[in-house]
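> Below are the sequence and a predicted model for it; my questions follow.
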Amino acid sequence: MTRKAIKTIKHFIEKPRKRNSEEDPQEGRGSQATYPDALAHLETSLAHLETLSHSFILSLRNSEQEILQKYSYFYDLSRSEKEKIHDQAVAMCLDGQPLRMIQQLLEVAIGPVNISPKDIVHTAITQIISALSGGSADLCGSRDPLQVLEGVVGAVRTSVDNGEELVSAEDVLQWLRPFCAEDTYPVRPRIQVLQLLGQSFHLSEEDGKLLVFFRTEAILRAAWPQRQVDIADIENEENRHTLFSELLESSHREVEFQHLILLLQAWPPMKSECVLANNPWVRLVTAMLTRCTEENKQSLGDEVLKICRSLYNTTQMLPVEVSRCFEWLS
């Protein structure tokens, strides 16, 4: 039917319109000018319809997964228009779909789309950063931005591991570094983003130090803004221990203790503290309980147990004797 309509419109365009010699030569131009537009529209529609039989689109349509069927439906409606294809690809990225799948979508679409998977991931991460920063970015409902970011980063990591060279770990780090370094944003999501990056990519030693530095700087800016931190303060365990001791000595408020907890969680585990009394977690808990008021001792005791349990099955997991000490202190 579309081909027949195209043929008819071409006939109208190519066939000279009969005019009587007395006709105004301007007559009829208004209606005739729409034929090329209609022809272009129909030719684009036909080209798009032909892509619906592509094996990739058919695999989406015939999938048993509802979300993949939805992608096929929205692609059908898009007419391969650049903006709609871009929005669909970003939605797929936010869903954590493989980058190769996104690349296939962009390749199937007709016309000069000129959008790369790297563009798509960048847009998706920009939207996630906006949501983490308290902006109005729509991440499709009430999804947790950090969980969405985890899906996107996971897709990038898988792509890198497969040698696809679509988006690199450095690209993701470059896009997220400004958010992590911006002290006007809440500290906890910035720390969680940095931890996610550290867990997801094989970082160089220098990048690893940089991530630890960003984590430390973000926490100190939130609780000890007067204390300027340098990368030398965190480059080895001895220096981190010195910094921790300094901050612990000056801490008396609950908010400061909470940020010390974040600090220890953000750092690599301290392995050299064999003496129980010198373990930073034991020192922190002891300070929390000895410096608190009688009124909030019970709530702090509950917080201590929560700390202990939160460290199970993590790199910060405490030795048995430390856990027992926690329970005794609380």
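Sure, I can see it.
> Please count neighbours and contacts with C-alpha atoms only from this point.
Noted.
> Heading C-terminal from whichever strand or helix holds residue 130, find the next helix or strand.
Following DSSP states H and E, one finds residue 130 within helix 117-132. Sequence-wise, the next helix or strand beyond helix 117-132 is helix 145-161, with elements assigned using DSSP H and E.
> what inclination does that next one have with respect to helix 117-132?
160 degrees (axes from the mean of the first three to the mean of the last three CA atoms, to 10 degrees).
> Okay, one more to line up with it:
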Amino acid sequence: MSSKILSNIKFSVLDLVPVTQGNSAQHAMKNALDLAQHVEALDYTRFWISEHHNMDSLVSSATVVLLGYVAQGTSKIRVGSGGIMLPNHAPLVVAEQFGTLATLYPDRIDLGLGRAPGTDQRTAMALRRERQESVQDFPNNIQELQNYFTNEDLGEPVRAIPGEGLDVPIYLLGSSTFSADLAAKKGLPYAFASHFAPSQLFDALHIYNNSFAPSSALQKPYSMACVNVIAADTDAEAQILATSLYQLAMGIITNVRRPLQPPVQSMSGIWRDEQKAMITNMLHYTFIGSKETIEKEITAFATKTQVQELIVVSHIYDHEARKKSYTILSEIFTS
């Protein structure tokens, strides 16, 4: 039986649409839809896709297009961005795009927003055309975006059509206390990227929960944390599957871009001690093992953080093994 705390929180999925070694971008996109259909049947709450650019291992750059593809192929699971990197886009364009999605798929679309570039600095310049961002740009752009979704702009010369008057929930994403403070001040739900940036998780949650100001969007704090989960029948099998995630992290810290690699029996000889230490720190909130192991660790994490929702990303090379990992996790939160 799962603990009471797990029965009281929601479980969702973050997919970065990974390309696996030996397979195509189209294969990765089809896998994304298949995974969404799979977790929908398992009663996960939402399926989010994150915006990334110029990465051989991820093909989620045209995030809105993929969201439409997934939404069309599913029927009840919420579909959204985890997130759209707002500094890369004009708020009006984002409002129109998500207004279009919300018109096509009513009451199913989420808009998660981040302020990181989702890529390297050179690619960020190509996206943003050398526009320099000030500290107030992100809060101001969020406000502009919110204004486009309200009915108050009917007399304004620039309107988001479709978009105006639609209920598109906005979530703020972040990996620092800045985003936590902003989400609290604006009275928006907050998702922390603890799957790759664990260090400020508890500081951010403390600031968010204690500074939260109720808004028309949300009356009390709603916090979410993203974690890595790799579940299998045994701890030993899961540890082998996790080597694909470790190799992906190696590529991040060494700037070696390549598709998601098959698992190996051991990372010995692949990473040096200092690299292992860096990756272990980066992936601190990674839960690897059998159903029993995962349940124990996830319960402890949820108890300590008191988040209302867990968003789970699983970088597993074999697609069927990745689906099985989400199946095992679902058995924990539905038992």
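Perfect, I can see it now. Fair warning: this is a prediction, and the values are worked out from it, not measured in the lab.
> Quick TM-score on the pair, please.
After superposition, the two chains reach a TM-score (TM-score structural alignment, normalised by the length of the first structure) of 0.25; 142 aligned residues with a CA RMSD of 6.7 Å.
> related to what we said a few turns ago, what packs against the helix holding residue 130 of the first structure?
Identification of packing neighbours for helix 117-132 of the first structure by 3 or more CA pairs under 8 Å, 6 or more residues apart in numbering; DSSP states H and E yields helix 82-94, helix 99-108, helix 145-161, helix 169-181.
> can you put these in JSON lines and add distance to residue 66 of the first structure and mean neighbour count?
Listed next are those as JSON lines, based on distance: least, CA to CA, whole Å; neighbours: other CA atoms under 10 Å:
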{"stretch": "helix 82-94", "distance to residue 66 of the first structure": "13", "mean neighbour count": "21"}
{"stretch": "helix 99-108", "distance to residue 66 of the first structure": "16", "mean neighbour count": "18"}
{"stretch": "helix 145-161", "distance to residue 66 of the first structure": "18", "mean neighbour count": "20"}
{"stretch": "helix 169-181", "distance to residue 66 of the first structure": "29", "mean neighbour count": "16"}
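> The ones you listed: which one's closest to residue 211 of the first structure?
Evaluated with CA to CA, those place helix 169-181 nearest to residue 211 of the first structure, the distance being 9.1 Å.
> helices and strands around the next helix or strand after the closest one, which ones?
Moving toward the C-terminus from helix 169-181 of the first structure, the next helix or strand (DSSP H and E) is helix 187-200. Contacts of helix 187-200 of the first structure with other secondary structure elements, assessed using 3+ CA pairs under 8 Å, 6+ apart, are made with helix 145-161, helix 169-181, helix 205-223.
> rewinding a little: quick one: the helix holding residue 130 of the first structure to helix 187-200, angle?
Following the same axes, to 10 degrees, one obtains 150 degrees for the angle between helix 117-132 of the first structure and helix 187-200.
> in helix 117-132 of the first structure, what counts as buried?
117-118, 120-132 (16 or more other CA atoms under 10 Å).
> Stretch 56-76 of the first structure now?
The neighbour-count criterion (16+ other CA under 10 Å) identifies 56, 57, 60, 61, 68, 69, 71, 72, 75 as the buried residues of stretch 56-76 of the first structure.
> what sits against the second one?
Shown in contact with residue 57 of the first structure (CA atoms under 8 Å, 6 or more residues apart in numbering): 51, 72.
> hmm, try it at 7 Å
Applying CA atoms under 7 Å, 6 or more residues apart in numbering to residue 57 of the first structure gives the contacts residue 72.
> next one: the fourth one
Residue 61 of the first structure makes contact with 68, 69, 72, according to CA under 7 Å, 6+ apart.
> just checking, the second one touches residue 59?
No - the pair formed by residue 69 of the first structure and residue 59 falls short of the contact definition of CA atoms under 7 Å, at 8.8 Å.
> list residues touching both of these two?
Here residue 69 of the first structure and residue 59 have no joint contacts, going by CA under 7 Å, 6+ apart.
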